[in-house]
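A.B. asks: build the 3D model from these lines:
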Amino acid sequence: MTETMTQTENSAEGSAAPKRAALLWAVVAGSVVTAVSTFLAWTWTTAFPGNLTIYGNPAPLQLLTLVGAVLTGLFGLSALGVKGLGWLTPTGARKAVWILALGTFATTLFIAISIIVELGALVDLEPGAGVAVLAAAVPAVASYLLPDDTRKAAPAKQLPSWAEILIIVAVFALGLYIVTFGIDTDDSEPQLFIAYLILVTFSATALVKSGLTRRLSAITARNRQVTVTAAIVMAIAFPFLQQSGDTYTLIAVNILIFATVALGLNIVVGLAGLLDLGYVAFLGVGAYTAALVSGATSSAFGVQFPFWAAALTGMAASLVFGVVIGAPTLRLRGDYLAIVTLGFGEIFRIAMGNLDGTSGPQITNGPNGIPNIPQLEFFGYNFGESHTVFGIELGAYANYYLLMILVMALVVVVFSRAGNSRIGRAWVAIREDETAATAMGINGFRVKLVAFALGAALAGLAGTVQAHVNTTVVPENYVFAGPVPPNSAFLLAAVILGGMGTITGPIVGSALLFLIPAKLSFLQDYQLLGFGIALILLMRFRPEGLIANKRARLEFHENDDDQQVVPEQRQSEDAGVGTAKAGA
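C.D. replies: Sure, this is the predicted structure:
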């Protein structure tokens, strides 16, 4: 009986192998045809943005389909066992191939539908577009029919140090190009950014499912100094690669300000577990303080501090406000604390609007805010003027971008040191179980107050730069929720979306939540609807966030058979709760 069953199983596996190979060859063939179709014209008129009428020279929209087709074909060849490509799919190829094929098809179909809607008729499509859609559908269907081959990744071979360094540099360079491509998309061509967003989303998901990102995480963990250096160099290189002046550098500056504030909130929410719904008020405190002491013409004080003094004053003011608000309220927990912090945020906004000399003292100029904040100047280097560096002209916003890189680096160091310190372990213990942590001797109130004050100070630092970038400060910039970040709702969403308790998580979340609304401004009233739908989908399929730490992965995927966790950044969450309590 046993021999019969074994023979039956072997027979089934033998008959399944040719079917799997045939489906994979269909994936590869469909990908090749899709790639070739991008060199054909997709429409006959240049009225559609991007000019898809040229043969032999793919337009940016067609390049997206080309990239998706090439990736799908490569992963399909990896699944076929082609020598030299096995490293692409260490945990199995079926899910990765299907997601990539589906993403390529979705991107191509969206472009074709956009042409029809924009130009008004199906006949506006050239045969190249039809070939692209049909060819892209073949890999999507074939890969869906593939049997699941998910497996545990085999231990990766240790590469030479020089090879790992080259991989890290190449990955960061590729990431910089991808980010720059997305930011530089012309606002007059919203179809390009939407298609880019579709392809990047599916491709990133496929890389995670294939296990490739875990291998990369292991490499970066072994070369932390190289990784940090590469990240800093690529970040500094961004403004030098901009060909459109300051148009998109301003977006990058605002992303860095948003991310810096989100990292401060991450201390409060991600590490200490305190739900703060009025955190944007601390950003406002820093901005208003800097505006009042930086020589603005409408300032009530008539003083002009150098920037370093204005930044320290803004941080100190935010820290004091954090202590003043936290001292009487941090004995509350959960929803009660959230309601109190929400009230503080609204009180701050209303108070800034009433300090106009009529409803209150003349300090903030009321709803009109404080305009004409002077540009920063360091040792004769005016941040409001263009400067030529290495033969490349940098605009005003590029100057502020480089300044925010330094501020971001400072905040990352503070977050990392605090999270890995004794107080950081105490924050984690409080977050996991405040009652148990208190029973083990941790002073919960003092620990939470430190988190609240530190988070407020970091937000205040970002606010001092924001005041000079915007050259004006008004109360409407610091609301709980609104269509434009940063506000308290978007800040909290950035922390949760990116991954609570990590460093890279809030940065990625902030970049997405600022960039997407900025690029989808043409949706107008439907922006928040799309944003809400995206958050619902994310919470459904990746509740731990885009870049989650080890603890979050285990909590949300403890029953997943294929869930594997590799060492990542040594955040305080990776320490056990018992260790946290003992250390505190």
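
A.B. asks: rest of the way, CA atoms for contacts and neighbours
C.D. replies: Will do.

A.B. asks: list the contacts of residue 404.
C.D. replies: Counting by Cα atoms under 8 Å, 6 or more residues apart in numbering, residue 404 makes contact with 253, 256-257, 465.

A.B. asks: actually residue 53, not the one I wrote
C.D. replies: 40-46.

A.B. asks: picking that back up, would you mind listing which of the contacts of residue 404 are buried?
C.D. replies: Taking 16 or more other Cα atoms under 10 Å as the criterion, what is buried in the contacts of residue 404 is 253, 256-257, 465.

A.B. asks: another for comparison:
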Amino acid sequence: MTTQTTTPEAFGDTTPARAGLIGIPENAARALATGGAILTIISTFLAWTWTADFPGDLTVYGYPGGLQVLVLIGGLLTTLFSLASYSVKGFGWLVPAGADGAIKFAALATFATAWYTVIAISVNLGGVVNLEPGGYVVAVASLATLLGALALPFEHPEPDPIDPDDTSWEHTKHKLGHQWQTVKAAFATGTARPAPALPSYAEILIIVAVLALALAVFTYGIGTEYDELFIGFLITAGLGFAALNKSGLVAQASQITARHQNITICGAFVAAALFPFTQTDDQYATLGVYILIFATVALGLNIVVGLAGLLDLGYVAFLGVGAYAAAMVSGSPSSPFDVHFPFWAAALVGCAASLVFGVLIGAPTLRLRGDYLAIVTLGFGEIFRITANNLDGTSGPDITNGSNGISSIPNLDILGFDFGAVHNILGVDIGRFANYFFLMLIITAIVVLVFRRSGDSRIGRAWVAIREDETAALAMGINGFRVKLIAFAVGASLAGLAGTVQAHVTYTVTPEQYLFAGAIPPNSAFLLAAVVLGGMGTIGGPLIGASLLFLIPNKLQFLGDYQLFAFGLALILLMRFRPEGMIPNRRRQLEFHEEAEAPTVLTKAGA
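C.D. replies: So this is what the prediction gives:
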């Protein structure tokens, strides 16, 4: 008795694969990509230049350093995906959605980082004569890897339309083949049905590994010591993430974290709390606390924009209201009020002030929709800044000290813990900014809790209904004005809470800190970009988007006038190839990938 093997071809998926960009046979192309990746790995253990004038210890034989480490990572990814494409035992789990697309992106990451390094050495040192043999080897090997990857076949084209009246066996095969293509598209876009669940302990270990990897990548990126290394990091991290996404690993990790949301959120905060212990001084903890402030405000804006669908272009003003209110009652000699509230009271004052302003601005304007509402909120942001600038005792009452702002804001002292002093925790010296990092982490946890609980509540479902179709929501009995006003008030109060910490971290609050747009966040334009870039309506999306939008401009300051140009170009590319955001809400993902089959159960608003 013979057993018939069930294959895609048996179901009508008989359309031949299109050739790659280069006319090399598939087997030869796969061998070229694999061999080139292995040779690239070997080249990272050779010297790439003879002089230490180029940073990164690229003159040493025997171990990689600097940019060589990034090329090594790209080569390892390419090699692993290539082995998986050969169906080598033990590597199949790496490519649940197919290997060829992942090989292409991994090879591109390796090639781009290697050639960027070779070109940077040649330009900085005055020619290719400054390259050692390892530099030539990595250039040739990475080019061969990319050529082999580009020669691999593309995905199968979509099958021809199906005639619904045809009941023949050929029609049945064609229909099953179409369903096979749909499944492939679902895996490619991350919307496939959940994979069979592993044992709980195994999935928890996977979550721990993912969070540890995220902490390692963030720590490495924020700690890059020179400009060339950070650019290489961006190239490798961006294209490496694309390779992992193409392989289907990102989709599988998302499914696992969705099944263990509470564990994932708690683990993420534990990983973030470990960040200061990875630093030897306050240099990068400074960026860490500012990133948390920016991310927390972006998460508050996500309630207004991501859940309720209200386009707010003046949201940074609520951050300023909270910061000014807290600064005035925190004992600053520049404050018009001779009071010194404890932090919990100052935080309540900042939240309350922002909430009141949110209601005052929202009550007369939230009956507007779309572009009209955006223009009104943009005007509010500018009015706040100009008003704070004029309340200097000359143009108006002396409340905000005008353009000089409220300065000399004292450090916090909570239950005897001085946030301005260095403390030794577990044998590690934790400085001022690390202290505020931990405080801001607690506030971020509070904001995440509010976002998640409100998103899962009845009012959260009303927000989503308003966002999707306000007219239909009103017809179903939802009080649109009241629901939108609540969203505005909650979002404003969360921004004010973050502003209370910002006032103490920066020592000084001035009107120029709260612009609509500028080179350095936080400002309204960057906050909105963080929400859209990270993923509207999700928890992790704005946090990751804000981290990238704050970190990258700070690291690209060496570009000078071209800083915003390069940054804007990166945003355009990301929105072109991942318009739903880095961590998309399932509904938005389906909007941008209509070819994917809808899952049986949509995730919650905060998933």
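
A.B. asks: on that earlier part again, if any of the contacts of residue 53 of the first structure are buried, put those into a PyMOL selection.
C.D. replies: Per 16+ other Cα under 10 Å, the buried members of the contacts of residue 53 of the first structure correspond to this PyMOL selection:
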select buried, resi 40+41+42+43+44+45
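
A.B. asks: greatest separation within the contacts of residue 53 of the first structure: which pair is it?
C.D. replies: Farthest pair in those (Cα to Cα) is 40 and 46. Separation: 14.3 Å.

A.B. asks: relative to residue 170 of the first structure, which of the contacts of residue 53 of the first structure is nearest.
C.D. replies: Checking the contacts of residue 53 of the first structure one by one against residue 170 of the first structure (Cα to Cα), the nearest turns out to be residue 40, at 30.7 Å.

A.B. asks: tell me the counterpart of that closest one in the second structure.
C.D. replies: Using TM-score structural alignment as the criterion, residue 40 of the first structure maps onto residue 46 of the second structure.

A.B. asks: and if you look at residue 322 of the first structure?
C.D. replies: In the second structure, residue 322 of the first structure lands on residue 358 (TM-score structural alignment).

A.B. asks: how much space separates that match from residue 296 of the second structure?
C.D. replies: From residue 358 of the second structure across to residue 296 of the second structure, the span is 17 Å (Cα to Cα, to the nearest Å).

A.B. asks: re earlier: check contacts around the match of residue 40 of the first structure.
C.D. replies: Contacts of residue 46 of the second structure by Cα under 8 Å, 6+ apart are 59-64, 133-134.

A.B. asks: can I have the buried ones of these as a ChimeraX selection?
C.D. replies: Provided next is the ChimeraX selection string for whichever of the contacts of residue 46 of the second structure are buried by 16+ other Cα under 10 Å:
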select :59,60,64,134
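
A.B. asks: how many residues are close by the residue nearest to residue 324 of the second structure when sequence neighbours are not counted?
C.D. replies: Nearest non-adjacent residue to residue 324 of the second structure, counting by Cα to Cα, 6 or more residues apart in numbering: residue 509, 6.6 Å away. For residue 509 of the second structure, the count of nearby residues is 28 (other Cα atoms under 10 Å).

A.B. asks: for residue 406 of the first structure, same thing?
C.D. replies: Neighbours of residue 406 of the first structure under the rule other Cα under 10 Å: 14.

A.B. asks: identify the residue of the second structure aligned to it.
C.D. replies: Counting by TM-score structural alignment, residue 406 of the first structure lines up with residue 442 in the second structure.

A.B. asks: give me the buried positions along whichever strand or helix holds its match.
C.D. replies: In this structure, residue 442 of the second structure sits in helix 432-456 according to DSSP states H and E. Buried residues in helix 432-456 of the second structure, defined by neighbour count with 16+ other Cα under 10 Å: 432-438, 440-441, 443-444, 447-448, 450-452, 454-455.

A.B. asks: figure out how far that helix is from the centre of its chain.
C.D. replies: 17 Å (Cα atoms, centre = their mean, to the nearest Å).

A.B. asks: the helix or strand following it maps to which residues in the first structure?
C.D. replies: The first helix or strand that comes after helix 432-456 of the second structure along the chain, using DSSP H and E, is helix 458-468. Counting by TM-score structural alignment, helix 458-468 of the second structure falls onto residues 422-432 of the first structure.

A.B. asks: noted, bye for now.
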